[in-house]
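**Student:** got a predicted model here, sequence first, then my questions.
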Amino acid sequence: MNKAFVKENDEDDEESMPGVPSLPPGTRNYMTRIGYEVLRNELDKLVREERPALVETIRWAASNGDRSENGDYIYGKKRLREIDRRVRFLIKRLESATVVTPADQENTEQVFFGATVTVCDVGCEAEATYQIVGVDEANASEGRISWIAPLSRALLKAREGDVVRFASPAGLREIEVLEIRYE
């Protein structure tokens, strides 16, 4: 068989999904309860609704005869592979998840996973608020940043009033921690 059609390694390719951040080796997959439920609901929808409907469409398309020129069959099979890959990825992420409830945090004086932190660049009037969440639930435009992001790592264990320095894509930044909340 031609090597172009053979996988070189037998490892699961879930971690190499485009646009999906990978976890650092040897770390836990921390998530908030909301993030866990979002992934769980996506998995349920794929398994219970989308995949069975697609399998039925592929079955119908296959019964029409020549599969080599059958667009419903060809694109249906491609979409089925995408769904199966996403299902494997979600199962793997959910199995390795460690759900953390921010409201249960005992040490509320310092920044830890789940904290909602209000910060201000030193010498600047603009404030920004971020919640430190899991890699699968991060969305910077909504103020949710991953716990492995440079800003989050710099903020970890900081207290109100602390000034932290970190390397950002724009260069070295200094920010002051104004408020820490656990919701």
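**Tutor:** It's in.
**Student:** contacts, neighbours, all on C-alpha from now
**Tutor:** Fine.
**Student:** buried stuff in the longest helix seen in the chain?
**Tutor:** Counting residues, the longest helix found in the chain (DSSP state H) is helix 71-95. Residues 72-74, 76-77, 80, 83, 86-87, 89-90, 93-94 are the ones in helix 71-95 that count as buried (16 or more other C-alpha atoms under 10 Å).
**Student:** next up, a structure to set beside the first:
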Amino acid sequence: MALVPMTLRGAQKLRDELDELKNEQRPKIIKAIAEARAHGDLKENAEYHAARDQQGFCEGRIQEIEAKLSNAQIIDVSKLNQDGRVVFGTTVTILNLDTEEEQTYQLVGDDEADFKIGRISVNSPIARGLIGKSEGDEITIQTPGGKVDVEILSVKYLTE
């Protein structure tokens, strides 16, 4: 399986979720199954079946997170060669040359992406258009909505 790029923050977020699933959710589900089992007939015991479904979801998510972490290539943005080029993890401010609108994005892994807070997947059209470019470059990015002309105003190597 290929390595998956991930920021330090993204890896920590997954570790925190894994810890919560293993040490809080899993014991609660096991207790709920035991309590439902005590009610008798399991065929028509909705609480038991609901708890078993919840257990399946929880165990599946634990496996998914463990697989992602085992294949993670954790990148500390502050330790990158800070030569002004756009790479995974950098925070980029661009100016849309048509609308004069400024936007700031951090290029992150797929699991960390959240467009509402300015974190875009390194695999998104915008990020792919920015990778390898430098501050001051004017480029045309092909997006699902059409071509967009932008200027890169700044490239920062921030950890948050």
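**Tutor:** Yes, it's here. These numbers come from a predicted model, not from an experiment.
**Student:** what does the TM-score come to for these two?
**Tutor:** The TM-score (TM-score structural alignment, normalised by the length of structure 2) is 0.94; 158 aligned residues with a C-alpha RMSD of 1.2 Å.
**Student:** before we move on, back to that, and the buried residues of helix 71-95 of structure 1 as TSV, adding distance to Ile58 of structure 1?
**Tutor:** Converted to TSV, the buried residues of helix 71-95 of structure 1 look like this (distance: C-alpha to C-alpha, whole Å):
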residue	distance to Ile58 of structure 1
Asp72	7
Tyr73	5
Ile74	8
Gly76	6
Lys77	7
Leu80	9
Ile83	14
Arg86	19
Val87	18
Phe89	23
Leu90	23
Arg93	28
Leu94	29
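**Student:** trace Val38 of structure 1 over to structure 2, please.
**Tutor:** With TM-score structural alignment as the criterion, the equivalent of Val38 of structure 1 in structure 2 is Lys13.
**Student:** OK, contacts around the residue nearest the centre of structure 2?
**Tutor:** Centroid-nearest residue in structure 2, with C-alpha atoms, centre = their mean: Glu112, separated by 1.6 Å. Glu112 of structure 2 makes contacts with Met6, Gly10, Arg119, Ile120, Ser121, as judged by C-alpha atoms under 8 Å, 6 or more residues apart in numbering.
**Student:** cool, Leu155 of structure 1 as well?
**Tutor:** Per C-alpha under 8 Å, 6+ apart, neighbours of Leu155 of structure 1: Val111, Val164.
**Student:** and it, how far from Glu179 of structure 1?
**Tutor:** 12 Å (C-alpha to C-alpha, to the nearest Å).
**Student:** next: Gly143 of structure 1.
**Tutor:** 15 Å.
**Student:** how close does Gly114 of structure 1 sit to Tyr30 of structure 1?
**Tutor:** When Gly114 of structure 1 is compared with Tyr30 of structure 1 (using C-alpha to C-alpha), they lie 9 Å apart.
**Student:** Ala103 of structure 1 too?
**Tutor:** Ala103 of structure 1 is 15 Å from Tyr30 of structure 1, by C-alpha to C-alpha.
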